[in-house]
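Engineer: the sequence and its predicted three-dimensional model are supplied below.
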Amino acid sequence: MANVTEIDQSEFQIRGSVQLRRDRCATTTADQRLLDRHDDTQWLHTDPWRVLRIQGEFVEGFDALAEIPKAVTVFGSARTDPGSPEYRLGRELGTALVQAGYAVITGGGPGAMEAVNRGASESGGYSIGLGIELPFEQRLNEWVDLGINFRYFFVRKTMFVKYAQAFVCLPGGFGTLDELFEALTLVQTHKVTKFPIILLGVDYWSGLIDWIRDTVLPGAKIDESDLALLHCIDSVAEAVELITASAK
C-alpha cells in the first residue's frame, strides 16, 4: 500500500469526529480551551456544557472498543523515520503480537505508531488507532483498521489502558514518557493488575532506567518492587513472551 501524500498540517485538522481544512482550521485545541487559565468568568457558562462533550467521547470510545479481542497498547515517537531500525522494530512487534493472538492499539499517528499498525495490518490482525486533536502530527495513519479521534487526552488515555493487557514503549518523546509514567503509576497503586510494562530498545531506555535505579530509588522515592515493574529489553520475542505469561 502506498504512503499517503503529505498534507500541509496548517491546512488540515481533526477535531473529534470532525475533519477541517484550510481556513476552517481552529487555532486552539479542545484541551487547550479546557485547561488554559481564564481571566473572566465566561468559563462558568461553557464548562458545564463541555462535560457533555467529554461524556460523549467516553461513550463513543466504549461503544467502538467494547468488543475488540485482547489487545496490547504500543507507544512510540511520531517522528520515527520509516527507513530507521526503530520503524522496522515496530513492524516486527506488530506482526509478532498478531501472531500471538493480540490486537494492537496505538496513537494512530505516523512514525513508530504507523510501524506497529502496519505490522499488524499486513499480518491480517486487528490494527487500532486512537488519535488526538493536535496542531501537528494528528492524522490517523493508513494502516489503522479501527480509528477513533479524540478531543481530550484524558479520555483517550482511559481507552489505552481499559482495553489493553500490556503496554510496550518503543523509543519516543514526551508523549511516550507521559503514557509510560501514567501506566507505572496505575500499576504501582494497584489501579490495574497483571499489566506488564515493557521498554523495547535497551540503548534508548537504559539511561532512564539508570536514573530511576541510581537516583530515584536511593532517594527513597520508590521501592525496589516499583523498579521491577519495568522490563527493558531488545527482543520482540521476549516482549511477547512476557505479555503472554502475564495473562496466565
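Structural biologist: Received it, and whenever you're ready, just let me know what you need. Owing to the predicted nature of the structure, the values given are computational and were not obtained by experimental measurement. Numbering: from 1, shown residues only.
Engineer: CA atoms for contacts and neighbours, from now on please.
Structural biologist: Fine.
Engineer: contacts for stretch 177-184, please.
Structural biologist: 75, 157, 161, 167, 169, 197, 229 (C-alpha atoms under 8 Å, 6 or more residues apart in numbering).
Engineer: structure B:
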Amino acid sequence: MSEARFNGAERPQEKQRGPVVLRRSRSSEPTTTDQRLLDSRGPTDWVHTDPWRVLRIQAEFVEGFGALAEVPRAVTVFGSARTPREHPEYATGMELGKALADIGCAVITGGGPGAMEAVNRGASETGGLSIGLGIELPFEQGLNPWVDLGVNFRYFFVRKTMFMKYAQAFICLPGGFGTMDELFEALTLVQTKKVTKFPVVLFGKDYWQGLYDWIRSSMLEYGKIGEKDLALLHLTDDIDEAVSLVQEAYEAWEQTH
C-alpha cells in the first residue's frame, strides 16, 4: 500500500497518547502528556478525574494490604455507630471483643463509635489486637480511641475487601444500613464460595429474629435461596456459642491449608 494512500481519506488524522489512540477532532491536542506534567501550573480539577481516582484506589489497596498483611487470625465485627456507651449492647460488645482476644483472634471493626468502639475496647483492654478500618464520611467521625491499628479509606469497596480478606468469621451486632450491607456482602461471598469456612453470626435474637424469619419465610419459601444458604446464618445470644463457631471454623480452615 502506497504512502500516498495512508495520507488520504482512508487514514484519518491520528495522534497517540501512550496506549490511547486519538483520531479526527480528538487528535488536535496541542501538547504532550509529559509537557503538561512538567510545564502546567493551571487548574487543579485533574485531581478529581476518573484516571486519577484509579491511582487513589490502587494506593488504598496497597496501603490496606501492607498494613494488614501480618495480622493474625481475625474476626470482623459490625454493629451500630449509634449504640450509647450506657446501653447493654455496648457492654455485650466489650465482652465479645474480650472473648475473641482470649482465643487469640484480632478484632476488625469499622473503627467508629458505638458497638464498634465497644468491641475494639474489649479486645484492646484484654491485650488483643484491635483493628479499625475507617471511612471518609460527610460528617466527622474518626477512629475510636481503642483502635490499636487503624487504616482510613476513601472508598467503601476497598474497605469491604479488607474486612473480608483478613477475617475468618463475621459477627453482626445490632446495626443499621451499614451493618446490613456488610452482612449481605458476607453472605453472598460465602454462598458463592468466594470465601470458605466463614461463619456469619447474627448476635442478638431479639434484634435479628425478624430478619431471619423473613429470609426463611420469603426468600426460602419462594425459592430464591436454598436450605444450605439459610444454614449459613447462625443466630445466637450467647458469646461462648459465637466464639465456639469462630473457633470451629478456624480449625476446619486450618485442616485445608
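Structural biologist: Yep, it's here. Fair warning: this is a prediction, and the values are worked out from it, not measured in the lab.
Engineer: how alike are these chains, TM-score-wise?
Structural biologist: Put the two chains on top of each other and the TM-score (TM-score structural alignment, normalised by the length of structure 1) is 0.81; 206 aligned residues with a C-alpha RMSD of 1.2 Å.
Engineer: still on that earlier bit, in CSV: the contacts of stretch 177-184 of structure 1, plus secondary structure.
Structural biologist: Shown next, in CSV, are the contacts of stretch 177-184 of structure 1 (DSSP: H, G, I helix; E, B strand; the rest coil):
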residue, secondary structure
F75, strand
K157, helix
V161, helix
F167, strand
C169, strand
I197, strand
L229, coil
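Engineer: which one of these sits closest to Q13 of structure 1?
Structural biologist: Set against Q13 of structure 1, the nearest of the contacts of stretch 177-184 of structure 1 by C-alpha to C-alpha is K157 (20.5 Å).
Engineer: need the counterpart of the closest one in structure 2.
Structural biologist: Applying TM-score structural alignment, one finds that K157 of structure 1 aligns to K160 in structure 2.
Engineer: what is the neighbour count of its match?
Structural biologist: With neighbours defined by other C-alpha atoms under 10 Å, the count for K160 of structure 2 comes to 16.
Engineer: ok, it - contacts?
Structural biologist: By C-alpha under 8 Å, 6+ apart, the contact set of K160 of structure 2 is E182.
Engineer: pick out whichever of the contacts of stretch 177-184 of structure 1 sits closest to W205 of structure 1.
Structural biologist: The nearest member of these to W205 of structure 1, counting by C-alpha to C-alpha, is C169 at 9.5 Å.
Engineer: looking at structure 2, name the residue matched to that closest one.
Structural biologist: Superposed on structure 2 with TM-score structural alignment, C169 of structure 1 falls opposite C172.
Engineer: how about a markdown table for the contacts of stretch 177-184 of structure 1, with distance to G111 of structure 1 added?
Structural biologist: Converted to a markdown table, the contacts of stretch 177-184 of structure 1 look like this (distance: C-alpha to C-alpha, whole Å):
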| residue | distance to G111 of structure 1 |
| --- | --- |
| F75 | 10 |
| K157 | 19 |
| V161 | 21 |
| F167 | 17 |
| C169 | 13 |
| I197 | 21 |
| L229 | 26 |
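Engineer: mind picking the two most distant members of the residues you listed?
Structural biologist: Among the contacts of stretch 177-184 of structure 1, K157 and L229 lie farthest apart (C-alpha to C-alpha), at 19.5 Å.
Engineer: list the contacts of T126 of structure 2.
Structural biologist: Counting by C-alpha under 8 Å, 6+ apart, T126 of structure 2 touches 98, 101-102.
Engineer: and the match of K157 of structure 1, how close does it get to L133 of structure 2?
Structural biologist: From K160 of structure 2 over to L133 of structure 2 the distance is 9 Å, taken as C-alpha to C-alpha, to the nearest Å.
Engineer: before we move on, what about E95 of structure 2?
Structural biologist: With distances taken as C-alpha to C-alpha, E95 of structure 2 is found 20 Å from L133 of structure 2.
Engineer: show me the strands in structure 1, by range?
Structural biologist: With DSSP state E as the criterion, structure 1 has strands at 12-15, 18-21, 71-75, 103-106, 127-132, 146-150, 167-169, 197-200, 230-233.
Engineer: give me whichever of the ones you listed is most buried.
Structural biologist: For the strands of structure 1, average neighbour numbers computed from mean count of other C-alpha atoms under 10 Å are highest in strand 103-106, which has a mean of 28.
Engineer: mean distance between that strand and structure 2 after superposition?
Structural biologist: Superposed on structure 2, strand 103-106 of structure 1 shows a mean distance of 0.3 Å to its aligned residues (mean C-alpha distance after the TM-score superposition for structure 1).
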